[in-house]
Structures are given as structure tokens and as C-alpha cells.
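Colleague: can't give you the sequence, but here's the structure:
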């Protein structure tokens, strides 16, 4: 009989695969899809907010620091004016008259105007003298033996440093105190008396 069924093209009854899997409730399927879409939407909104904040921060930085290269170059001109004024002896400044007086006044005016314009655009001198040495703002040129101030204190400014906002355009070149109050000898910890620390 089975041979006859096979010969006639009839197939034995098999289980319907659609009936093997449980039916999915359409409400639950839509609720899951809704939750997934809501999650994607919230993530997209969060990403867009982060992008907006990052863009605002980049624009603010660009506004603040866009002139940094130009300002750094202008410091060279400012230094030249300051040096020109420093080489004129004080008594010559006081007694100068005529065209020499006009030249000195013109250099002083140009120096003041350069400083004003730099300050207007956020370029400010770095306070150094009397401050504790900060390698992020100061460049040590030499050490000065001075027992009257704590070690590591800036005692002389060779060249003024400048910053724009929080960024250093040029560090201040300074002389730093050595052997002051902070360098007073302290008792060596036990077991370290014979250790040579000079290396």
C-alpha cells in the first residue's frame, strides 16, 4: 500500500512547520518594537546633544585661541620695543629734548599700545617674580643662591611670559632661588645616613 501511495505521488503526512512554533502575540511584538525604537530615539537624542555641546566647545576654543599664532608673532615686536626702551639710560630719558624726546615718547606710546591690544584680545603677561616656579608657565634659565627666599621661588625675570586664556603662548624665562628656607637640611630617615644622594 505504501508502494502504491509512493507510485501515485502521494506523500505521507508530515507535521506542519508553522504549527511547531508558538504564535507570537502581535501586541507583544509591537510593544517590543516600540521599546526598541524608543531606545534608539533616546540614544540618537543623547548623541545629538553631545555633538551640540562638543561643537559649542570647539567654537568657543576657536574664538579664544584663533589668534594664538598671530599673538605669538606679535610678542617679538613687543619685545623689540621693550628692549629699545631698556637701552636708553634713565638720565637720558629725563633730560632728552627735541627730536630725541619725541622718539622716546613714540617708542613708549607704541609699546603701551601693543600691550593694550594684546590684553584686549586676551593675551596677558604671566606673573612670575616672587611666585613658586611652575614648569608649565616658567622656563628656568639659571639658579640664584639666595637664603632669604624659599627654594624654587622665582627671583628674577629675564623675559616676560604671556598666556592667552589658559594656554601659555610663551613661558617666562626666569632665575630661580636655590638654597633658601625650604632647602634647610633635614634629618635623614633611619638607615639613609650613608646614602649619597648627590647623583
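Modeller: Arrived safely. Predicted model only: the values in this text are computed from it and were never measured. Residues are numbered from 1 along each chain as shown.
Colleague: CA only for contacts and neighbour counts going forward, please
Modeller: Noted.
Colleague: Quick check: residue 141 is in a strand.
Modeller: Yes - per DSSP: H, G, I helix; E, B strand; the rest coil, residue 141 lies within a strand segment.
Colleague: Enumerate every residue touching it.
Modeller: By CA atoms under 8 Å, 6 or more residues apart in numbering, residue 141 lies in contact with 173-176.
Colleague: Comparison target below:
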């Protein structure tokens, strides 16, 4: 019986492993050729020198710088926007203050106009009644009751006169006291001048038609006679 052999196994068996002596010879040959053992890696080289720098670090730095510039620009824009809003708010506040002042002035003006109108209406109404008072005063000064019936009638209309005067006083009407006062064009209307040395020139010597006040305002000017300098004669 013939044994079958594998050619690969035979080749491996015939090829002997290199001995230590052959390895030593090879090393000696290298030393003779070069004089030194070649260094494949420098043990003192730093990692950065050993490997080339990565481009990603430059890209990261560029990204950070761009983000910072964008953030700074956004902050500046917001700051300008805030300043514009503050200016707008100040303008609105000033407009509001001016509007409030205008409204207050309008309110005061309309209130004064209302009060003046009320006083003017009162003056016009009461002025019409003063002629009635004048008639009562003329009747009292000219009529002299002689009989009991005339006296009764006199007391009757004098009662009406007194009631009217009392009501006028309640409304703020008061008579002027012009006689003996210096002539005042704001209060008096001079209808006559009388030369005399009994009174200083410009003195009211007689009140022809009574004047009246309502509060601090003139209801009716008094018609008066004013003293003048005596004529040389």
C-alpha cells in the first residue's frame, strides 16, 4: 500500500526554520553596511510633531469667531432698537403731557366761560327788574298819603317793594353809595356837572339814578351829578 503525501506538507518539512545563528549574521551584515541601526521612530518627538495638525481646529476657531461677530451685531441691533423705542416712548409721554395740559386749560376756560355766561344772564335778567325798583322808589318819594285809605295803599305797595329788594339782596344785588365819593368811570356815569366850592372837584354831589352791584361786578352804573370847579366871576 502506497502512502499519499501532500506536496505542501513536504515543502514545509523540507524548509527548516531560520536559526538564531543566521539571524545574528543578518544583523551583523546590516551593521557593516550602515554603521548604525536605523531609527524608525524618534522617541523624543512630541505628538504634535509626530502627527500633522488637524484642519478641524482652525474651522472651529473660525466658527466661534463668526458666532461671536453675529452675536455682537445682534446685540448692537437690539440696543439701537431699544434706544428707538425709548425715544418713541418719551415722545408719547410728552404728547400725553401736552394733551393733558391742553385739556386742563380747556376745562378751566369752559368753566370760566360758563360762570361768566351765568353771571351775564343774571345781570340781564336782574337789570330788567331794576326799573321796577326805580318806580317804587319814585312813588315812595313823591306820594304823600293823606287819608287812611291812601295810607293803607301806600303800605301795601311798599310791602311789595320791600319784598322785591330783599329777594334782590339774596341774589347778591346791592345798591351803590355814590354821594360824597370821588367820580369813578367804572362805577358812575356823569350826566351833570355842578360848579361849586362846597365840594372838591370830581366829587359826586348827587345820585340821580341809583347804581347797583352784583357781587364784584357792576349791575348798573349810577347816574350822578359831579362837582366842578367854580366859575370865575
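Modeller: Received, thanks. Remember, it's a predicted structure, so these values are computed and weren't measured experimentally.
Colleague: hmm, back to that, could I get the contacts of residue 141 of the first structure in JSON lines, plus columns for distance to residue 74 of the first structure and secondary structure?
Modeller: As requested, the contacts of residue 141 of the first structure are exported to JSON lines (distance: CA to CA, whole Å; DSSP: H, G, I helix; E, B strand; the rest coil):
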{"residue": "173", "distance to residue 74 of the first structure": "18", "secondary structure": "strand"}
{"residue": "174", "distance to residue 74 of the first structure": "21", "secondary structure": "strand"}
{"residue": "175", "distance to residue 74 of the first structure": "25", "secondary structure": "strand"}
{"residue": "176", "distance to residue 74 of the first structure": "27", "secondary structure": "strand"}
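Colleague: quick one: what helix or strand has residue 73 of the second structure in it?
Modeller: Under the criterion of DSSP states H and E, residue 73 of the second structure resides in helix 56-142.
Colleague: Flag every buried residue along the helix or strand that comes right after that helix.
Modeller: Downstream of helix 56-142 of the second structure, the first helix or strand assigned by DSSP H and E is helix 148-170. For helix 148-170 of the second structure, burial by neighbour count (16 or more other CA atoms under 10 Å) applies to 154, 158, 161, 165, 168.
Colleague: can you tell me which of these lies nearest to residue 198 of the second structure?
Modeller: Nearest to residue 198 of the second structure among the buried residues of helix 148-170 of the second structure, counting by CA to CA, is residue 165 at 33.4 Å.
Colleague: Excluding chain neighbours, what is closest to the closest one?
Modeller: Spatial nearest neighbour of residue 165 of the second structure, chain neighbours left out: residue 133 (7.7 Å); criterion: CA to CA, 6 or more residues apart in numbering.
Colleague: which residue lines up with residue 118 of the first structure in the second structure?
Modeller: For residue 118 of the first structure, the aligned position in the second structure is residue 168, judged by TM-score structural alignment.
Colleague: Run a quick neighbour tally on the alignment partner in the first structure of residue 130 of the second structure.
Modeller: Taking TM-score structural alignment, residue 130 of the second structure has residue 75 as its aligned residue in the first structure. The local packing of residue 75 of the first structure (other CA atoms under 10 Å) involves 20 other residues.
Colleague: Give me the distance between residue 75 of the first structure and residue 120 of the first structure.
Modeller: According to CA to CA, to the nearest Å, residue 75 of the first structure and residue 120 of the first structure sit 14 Å apart.
Colleague: And residue 34 of the first structure, by the same measure?
Modeller: Distance from residue 34 of the first structure to residue 120 of the first structure, by CA to CA: 55 Å.
Colleague: what's the answer for residue 96 of the first structure, then?
Modeller: 32 Å.
Colleague: One more: residue 66 of the first structure?
Modeller: Plainly put, residue 66 of the first structure is 14 Å away from residue 120 of the first structure if you go by CA to CA.
Colleague: Likewise for residue 168 of the first structure?
Modeller: From residue 168 of the first structure to residue 120 of the first structure the distance is 17 Å (CA to CA).
Colleague: Am I right that residue 144 of the first structure sits in a strand?
Modeller: Yes - Residue 144 of the first structure sits within a strand when classified using three-state DSSP.
Colleague: so what corresponds to it in the second structure?
Modeller: Using TM-score structural alignment, residue 144 of the first structure pairs with residue 194 in the second structure.
Colleague: Nearest spatial neighbour of its match, chain-adjacent residues omitted?
Modeller: residue 227 (4.9 Å).
Colleague: Where in the first structure does whichever helix or strand that neighbour is part of fall?
Modeller: If you go by DSSP H and E, residue 227 of the second structure is part of strand 222-228. Using TM-score structural alignment, strand 222-228 of the second structure lines up with residues 172-178 of the first structure.
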